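Take a look and give me a structure for this.
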Amino acid sequence: MDLSLSDEQQLLKDSVGRFVADNYSVDRKRQLRDTELGFAAENWQQFAELGWLALPFAEEDGGFGGSALDVAVIMEEFGRGLVAEPYLVNVALCGRFLASANAEQRAAWLPGLIEGESQWAFAYAEPRGRYNLASIAVKAEASESGYSLTGKKVSVLNGHAADYLLVSARTAGDVRDQSGISLFVVAADAEGITRTSYPLVDGTLGADIEFNGVEVSAQAMIGAPGAAYPLVEDGIAQAILAVGAEALGAMDVLLAQTVEYTKTREQFGQPISNFQALQHRMADMYLDCESLRSLLYYACIARDENRADKLQAASALKVKVGDAGRFVSQQAVQLHGGIGMTDELGIGHYFKRLLLLNSLFGDSEHHVQRYIDA
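This next block holds a predicted model:
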């Protein structure tokens, strides 16, 4: 199996890398953290103009028919630069669901996403749901206009800025039943919606969202009634590939900055990079980065080739994101000493981002069990 990038993918990687290097820094990250959106709207428009938002969508829908590995190439560079724009949520996650909609729905919603005119969020997690995608208590009851949604979603990434929400709700069955779950597109400004935004551990923003008799039409449902669980499961698995790519980019930066720092920091009259014990720790950091890279590429290939083990490969990747991300970030902080904890240095920002990426869509323990079950 060839785990190397094609010439086109290498060109994409270089192009995104140059953009990130020119437009992102730790200082920029701290500035955006204090804004209402938490990201730069002008950069999002540039993403659209450069075609990055259109990359994974079919050509008949206005996209470029890119692969999962193409998206991973972009996300890896975004991870290097602590890019705050919600590419993961809009393109890798919500885009997967919209791409599976019928032709009329795709024509209505995809152009706005591809052109950077609309923001999206996936509201699926609930207060007592943990990481169980079937634990859905939000109800969608039949009404004169279609359906009426009632309940609460929590930890909705990009929920504070979204123009549209993709909402998993129960049209039949009991809580935790995989059957009976439906997926709806809901305008975020619809009557009956209450959004409470707050900062997450890495400084990005999320929201809790309450639905109080929110009316949606039957045409707002993606797929067949009560049959959305497999789509949700597959969409989360695809988003995990983007999470793994972003984590890899962040870990590569932590390793490079740690190696460079140990060459300049001196103890006992010599750089601490000369100490064999520290060399071993950095070698272990490197091995974790390369192991994650291999798992990422395999998981992307498994999805692009629609292999039977694509969900299992995504779970294996997520386990490595948590374990390797924790080890690499902790070693980076420890080898930098006290300065590694400061807000002025990038180490702490990468540490917090990796902490969040571990918890997204299920932590290591959750995905170990999923891997075993598979």
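
CA only for contacts and neighbour counts going forward, please
OK.

To what extent is residue 193 buried, counted in neighbours?
Residues near residue 193, counting by other C-alpha atoms under 10 Å, number 18.

residues in contact with it?
Contact analysis of residue 193 by C-alpha atoms under 8 Å, 6 or more residues apart in numbering lists 209, 210, 211, 212, 214.

quick one: which of these is nearest residue 75?
residue 209 (27.0 Å; C-alpha to C-alpha).

for that closest one, what are its contacts?
Contacts of residue 209 by C-alpha under 8 Å, 6+ apart are 123, 152, 153, 154, 156, 159, 193, 194, 195, 196.

for comparison, sequence B:
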Amino acid sequence: MALVLTEEQSMLRDSARGLISDKAPVSHLRQLRDAKDATGFSRELWKAFAEMGFAGLLVPEDFGGSGLGCVEAGVVMEKIGRTLMPSPFLSTAVLAASALSRGGSAAQKSLYLPKISDGSLLAALAVDEGAKHRPLQTSLQAKRSGNGFRLNGAKALVVDGHTADLLIVAGRSAGAAGERDGLTLFLVDPKVKGIATERTVMVDSHNAARVTFDNVEVDADHVLGEVDHGYQLLEGVLNIGRGAVASEMVGLADEVFTRTVNYLKERKQFGKPIGEFQALQHRAAQLYIEVEITRAAVLKALQTLDGDFANAGAAVSVAKARAGSTATLAVQEGVQMHGGMGMTDQFDIGFFMKRARVCQELFGDSNFHADQLARAKGY
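Just a heads-up that it's a prediction; the model follows:
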């Protein structure tokens, strides 16, 4: 398949660009940060997102969505990356919608997916428990109790967890940490007895949460997928999330490149624009090449998720690893070429550096995915 967008995908890109650039420039994030907004994103803007159909991109048409694919979700995520727009699109429209669509029962889909599509329900995926992304190390205990399970443990870096109306929780119902068998996914109401949620504003002014579970009762109807065999579903959902975050980093890196080139044309030293200095031209050219190669790798991963989902892991790992290193290079070069002022809060470039750092860690950094790829290839 050609590594270009179709006409319909290009129209979606233009539609997303118009809304996001107009309603959520970087100044929108700055305003939310400075006001110490309790939600961390604009619910009014999320409503507009839903009205334009973005919240239901990955929701099947039978449940009020558009029934589109990962490429389309990546198109929107790339535009989000360009303005650093804080929104529950990743947590709700990408991760939760994918988990319910792929693993939910008919009753679960009918209950939750229409609400995700119309923007009335926010959800979050609770997987990681430590400082790094290690889904197989899940140790939150899910012990059988009556007609269901009792959950005990804690989750960290739950993206948008403090505003979620629904938590999708990975728990260990059998086996030991590090084993694939024994993982089960649960649909949990964050307002039930025994759950404590602590909002953690990240360095990039986006939202996450720590969630603790103290003898939380969950009945069998709230199991998502198969008991003890949830790893395959979880890994598939994580791969969709990884592709989405990689797309966001492409948009972020490309925006930093554009801003930096414009600065090189405007900033003068020794009576001429610094963009005329060959050393800076070479660095800018190299960054452009890296961004374009990464864009192709990410689009390939998204196309593979849509066309050959079961075998998309390697392509996703390549995309996420490369997007992480490219975004890191972009923000480092951007800050350096802006000079000392690049480190000040007055310039937006620092916001991009902080967001790149968080995106690098989300769902596995470059080292994690290089290791995943090596293991898959038998090294």
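
Select only the buried ones of the contacts of residue 193 of the first structure in ChimeraX?
Of the contacts of residue 193 of the first structure, the buried ones go into a single ChimeraX selection, burial set by 16 or more other C-alpha atoms under 10 Å:
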select :209,210,211,214
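
Now flag whichever of the contacts of residue 193 of the first structure is closest to residue 295 of the first structure.
Nearest to residue 295 of the first structure among those, with distances taken as C-alpha to C-alpha, is residue 209, at 34.5 Å.

so where do the strands sit in the stretch 201-350 of the second structure?
When assigned using DSSP state E, counting those that start in this stretch, the strands of the stretch 201-350 of the second structure occupy the ranges 207-219, 223-224, 268-269, 272-273.

which residue numbers in the first structure go with the longest one?
Spelled out, that is strand 207-219 of the second structure. Matched against the first structure by TM-score structural alignment, strand 207-219 of the second structure falls on residues 205-217.

how big's the offset between that stretch and the second structure?
Mean deviation of stretch 205-217 of the first structure relative to the second structure after superposition (mean C-alpha distance after the TM-score superposition for the first structure): 0.8 Å.

can you point me to the longest helix in the first structure?
helix 229-264 (DSSP state H).

residues contacting residue 72 of the second structure?
Applying C-alpha under 8 Å, 6+ apart, the residues near residue 72 of the second structure are 9, 12, 57.

Most neighbours of all these, which one?
residue 57 (26 neighbours).

Three-state assignment for the counterpart of it in the first structure, please.
By TM-score structural alignment, residue 57 of the second structure lines up with residue 55 in the first structure. Put simply, residue 55 of the first structure is coil when judged by DSSP: H, G, I helix; E, B strand; the rest coil.

Residue 55 of the first structure against residue 65, yeah?
Yes: counting by C-alpha atoms under 8 Å, residue 55 of the first structure touches residue 65, with 6.3 Å between them.

List the buried residues of whichever strand or helix holds residue 16 of the first structure.
Secondary structure from DSSP states H and E places residue 16 of the first structure in helix 7-23. Buried residues in helix 7-23 of the first structure, counted by 16+ other C-alpha under 10 Å: 9, 12, 13, 16, 17, 20.

Now name the helix or strand holding the equivalent of residue 175 of the second structure over in the first structure.
For residue 175 of the second structure, the aligned residue in the first structure is residue 173 (criterion: TM-score structural alignment). Under DSSP H and E, no helix or strand contains residue 173 of the first structure.

Tally up the residues packed near residue 173 of the first structure, please.
13.

which one is it nearest to, not counting chain neighbours?
residue 180 (5.2 Å; C-alpha to C-alpha, 6 or more residues apart in numbering).

To what extent is the corresponding residue of the first structure for residue 287 of the second structure buried, counted in neighbours?
Counting by TM-score structural alignment, residue 287 of the second structure lines up with residue 285 in the first structure. Here the number of neighbours of residue 285 of the first structure (other C-alpha under 10 Å) works out to 24.
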